[in-house]
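K.L.:
can you look at this prediction? I've put the sequence above it.
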Amino acid sequence: MKRLMERASKALAFGLLLTGLNAFAAAPEAVPGEFIVKFKDDAVATSSLNTLSQELGSYIKDTIPGQNIVVIKRPVFEIQSNVVKSLAQNPNIDIIEPNYIYRINKTPNDPMLGQLWGMINNGQPDSQKREGIAGVDIGAAQAWDITTGSKDVIVAVIDTGINYNHPDLKGNLWTNDAELNGQAGVDDDGNGIIDDIYGANFVTAAKPTGNPLDDHGHGSHCSGTIGASGDDGKGIVGVAWNVRIMGVKFLSASGSGSLDGALKAIDYATSKGARILSNSWGGGGSRGNESSEQQLQ
């Protein structure tokens, strides 16, 4: 009897645990306020829309007469389960459910995707032949089912520049349209930099140029990770398949640059509309402690 009570107690606890987990589970995606209603008889074909609307107490957005189905719209603030439960009591309704959203799984066809363990980790070895751990990745496959990026987003890669001739980057480059459509050798947008079509070069901060071509490789590597074109059947794929990448160079071929170059690069990027900045570099010093000591003295 004691064992039976223990088992019952454990079963109850497990059931409560599942109930709690289910309460926090994400509901399937559906069009807000919309429901699919299938009638038991041929009501859709024989009744007027006004009659059906009154019967359902809902606005009828669309009909599928051949399937005896209507699509209804309710106020979006109504609780989905309550709407289903209420309308299910109608004896003329056969099926009612939310207007669920279905999506195709978005897995790109880029042939080198399997090498990018940070995107999708199936346990494949890394570049140093070390065995990987399946599942240790950024969840890119799940994210791509939601979005693959937007051309409305501008990302400035403030680095060693960008290879704007690379086939996996060319389709996702930001362009300065005033310079692109202007005259060669002329500062068409009046910002003091000539022909800054894909970005600018601040390696020599006092005399910036309009050519951010990468002569090191690091900036192009970062750009590819962020936004190499996806699902194009070649090369790799970035986290965002669709994006606009601005090349802003202040690090030289040796991989170093000055603070004023960095500051001018950041100022340029923000002035041109970039709100996301990739700054994959570090160094410099900190005078915080010294300043505090001077203040205390």
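P.N.:
That came through, no problem. Numbering: from 1, shown residues only.

K.L.:
hey, let's count contacts and neighbours off CA atoms from now on
P.N.:
Fine.

K.L.:
would you mark the buried spots in the helix or strand containing Ile158?
P.N.:
According to DSSP states H and E, Ile158 maps onto strand 149-159. Under the neighbour-count criterion of 16 or more other CA atoms under 10 Å, strand 149-159 has Gly149, Val153, Ile154, Val155, Ala156, Val157, Ile158, Asp159 buried.

K.L.:
nearest to Ile138, out of those residues: which one, please.
P.N.:
Among the buried residues of strand 149-159, Gly149 lies closest to Ile138 (CA to CA), at 15.4 Å.

K.L.:
any idea how far Trp241 is from that closest one?
P.N.:
Separation of Gly149 from Trp241 (CA to CA, to the nearest Å): 6 Å.

K.L.:
just Leu213 next, same as before
P.N.:
22 Å.

K.L.:
ok, which stretches of the stretch 151-297 of the chain are strands?
P.N.:
Applying DSSP state E, counting those that start in this stretch to the stretch 151-297 of the chain gives strands spanning 199-201, 242-249, 276-278.

K.L.:
please identify which of those strands is closest to Asp177.
P.N.:
Proximity to Asp177, assessed across those by CA to CA, is greatest for strand 199-201 (11.2 Å).

K.L.:
tell me what that closest one is packed against?
P.N.:
The contact analysis (3 or more CA pairs under 8 Å, 6 or more residues apart in numbering; DSSP states H and E) places strand 199-201 against strand 242-249.

K.L.:
take this one as well and set it beside the first:
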Amino acid sequence: MRKLSNQRRMTVALVMAVAAGAGISAPASADPGNPVELVVGLHPGVSADDALAGADVRVVDAGAVTEAGAVVVDVAARRAESATELLRRNPDVAFVEENHVASKADVTPNDPFWNEQWGLRKVNVPAAWSMTTGAGVTVAVLDTGVNEVSDLTGRVLPGYDFINDDADPVDDEGHGTAVASVIAGRGDDASGMAGVCWDCKILPVKVLDEEGSGDYLAIAKGIRYAADHGAKLINMSLAGSSSSPLLNSAVQYATDRGALVIAAAGNENTATRQYPAAIPQVLSVGGSTSSDGRYEWSNYGTSWVDIAAPGCNVAQDYRGRGYGDFCGTSSATPLVAGVAALMLSRKPDASGPFIGTVLSLSSSKLGWTTHGRVNAGRAVWAVTDTAAPTVALSAPKAGTLLHGTVTVSAGATDNVGLNRVELVVNGTVAAVDRTAPYSFRWNSGAYHGVVKVAVRAVDWTGRVQTATRSYEADNRGPALSVTAPRSGSTVRKAFTVKVTASDKRGVSKVEWLVGGKVAGTGTSFKVTPAKYGKTFTVRVRAYDKLGNVSYSPTYTYKR
């Protein structure tokens, strides 16, 4: 029977550390009783007067135009929404946003091992803690069982043991307890370490034995059990090399009930798919370093490893004897699950798949995963976003004739943040820009006639807004009709070749090429065979007034 092994490296060390923290800013809301300050971004060359015409706002800081490409205005709170919408519809305006105030708002726990927990600081968990610590959320841990060690006191719910088929999922190997402590270890209690979601509950589901192995049937049962017991988040720090309809079916069962399955990509330093991580509905996790590189042992692949997280984290020993480094994709996975739990506590009605989408889109970009490295502060902030982004196509102007390489510019904003802006041509994504101001240098040369050009803004929740214009593209030379002796003919006397050239923009030049060199111009050309070799070629080249060029077929003659 196929076995599925846990994926980890763990060492236990009884070394205490001094707690310390790092500062991350978080947005603060404006007082609705006071005038609202708006920052109005301007496209290059646009004056503040033109951009603000008709908006009935008062300029507060005109100097920001040269310093930040924007002008600061204020407006009565009751009119802020309507003024914002009016300004966003102005094609001269690149963006409009409230002049947010930032302040130090992250939480620094007093746990002795906090100084060692670089991974949580790397992914901005302290910023997320300023919004929630995860009350009301349960994470199912499918592993070797979970023991209620000191940092998990009051966190572990009754669960089930599918190895021994009883209701006592004790951890006799240690891996599951380490995983659970990364997710839900008590934080800010002046003891031990801080879990990502220190107010979460753990549903222990034992599917791996004392050697860290379990068959696919036990794991499939565990997935279904977790979904049936209301867990919207299922952590599986385990991996196997074989795909399986049994696992596929169990994951689909959980997904259909609103759960998100999160699984380790494995530790073989390979792009070879591992399961259940590579199942499409599963959020697959790789292990990243403190510099956002890839740990040499982490599996990778932009087609199946969805997201990364720090791969070495402090965890508690399953016998409660101490704390140590817990390294591997088994450690990265519960960090992601803990962030997902914080998000779910902010939006309890969200489905697991929606949480997975926001986690992915709000990540910080990396090259060896599909989406990037988890960003907890951004993800927890973004999950409550209910507004679609706004987007306007500012250039080229309507009626512009497209020819050659053109600049397509867009103004796009979102009340929480944008994942990306896409350039879409005739329904196909041609380019992506992730940094404002959004602009694309696009070669229109492959298009002629009517072209639909769109800019599509996508926010961190996956909401989309599109602005589209139809343009005419002209990237073809004149149409040519040539009257000449049949190619391949033998000619001895002089003969005349004629051409009719037509173009909507007008024809600027017609050239006659003999043997590849210009031999004459105009709409007719007299060919004297004696001037050329025993075999020679004749061809017409024509230019329109935009510089587009076209060629006739090549005529070959003998004499």
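P.N.:
In hand now; what should we look at? Note that the coordinates shown come from a computational prediction; the quantities given were computed from them, not determined experimentally.

K.L.:
care to give me the TM-score?
P.N.:
Superposed pair, TM-score by TM-score structural alignment, normalised by the length of the first structure: 0.50. Supporting alignment: 171 aligned residues with a CA RMSD of 3.3 Å.

K.L.:
so which elements touch the strand holding Ile158 of the first structure?
P.N.:
With contacts taken as 3+ CA pairs under 8 Å, 6+ apart, strand 149-159 of the first structure sits against helix 218-227, strand 242-249, helix 259-271, strand 276-278.

K.L.:
and Ser237 of the second structure, what does it touch?
P.N.:
Neighbour list for Ser237 of the second structure: Asn6, Gln7, Leu142, Asp143, Val179, Ala263, Ala264, Thr329, Ser330, Ser331, Thr333, Pro334 [criterion: CA atoms under 8 Å, 6 or more residues apart in numbering].

K.L.:
next: Pro212 of the first structure.
P.N.:
Applying CA under 8 Å, 6+ apart to Pro212 of the first structure gives the contacts Thr160, Gly161, Ile162, Tyr198, Gly199, Ala200, Asn201, Gly247, Val248, Lys249.

K.L.:
report the two of the residues you listed separated the most.
P.N.:
Every pair of the contacts of Pro212 of the first structure checked by CA to CA; the farthest is Thr160 and Tyr198, at 13.6 Å.

K.L.:
of the two, who's got more company?
P.N.:
Taking other CA atoms under 10 Å, Thr160 of the first structure and Tyr198 do not tie; Thr160 has more neighbours (33 against 24).

K.L.:
the more buried one: what's it in contact with?
P.N.:
Here Thr160 of the first structure is in contact with 212, 214-220, 248-253, 255 (criterion: CA under 8 Å, 6+ apart).

K.L.:
including distance to Arg378 of the second structure and secondary structure, could the contacts of Ser237 of the second structure go into TSV?
P.N.:
Below are the contacts of Ser237 of the second structure laid out as TSV (distance: CA to CA, whole Å; DSSP: H, G, I helix; E, B strand; the rest coil):
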residue	distance to Arg378 of the second structure	secondary structure
Asn6	30	strand
Gln7	28	coil
Leu142	27	strand
Asp143	29	strand
Val179	23	helix
Ala263	22	strand
Ala264	22	strand
Thr329	22	helix
Ser330	23	helix
Ser331	21	helix
Thr333	18	helix
Pro334	18	helix
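
K.L.:
which parts of the stretch 301-450 of the second structure are strands?
P.N.:
In the stretch 301-450 of the second structure, strands defined by DSSP E, counting those that start in this stretch lie at 307-310, 312-316, 323-327, 372-373, 390-395, 401-402, 405-413, 418-425, 428-433, 438-443, 449-459, listed in chain order.

K.L.:
so which of these comes closest to Asp50 of the second structure?
P.N.:
It's strand 390-395; of the strands of the stretch 301-450 of the second structure, that one is closest to Asp50 of the second structure (CA to CA) at 14.2 Å.

K.L.:
what range in the first structure does that closest one sit on?
P.N.:
Using TM-score structural alignment, strand 390-395 of the second structure corresponds to no residues of the first structure.
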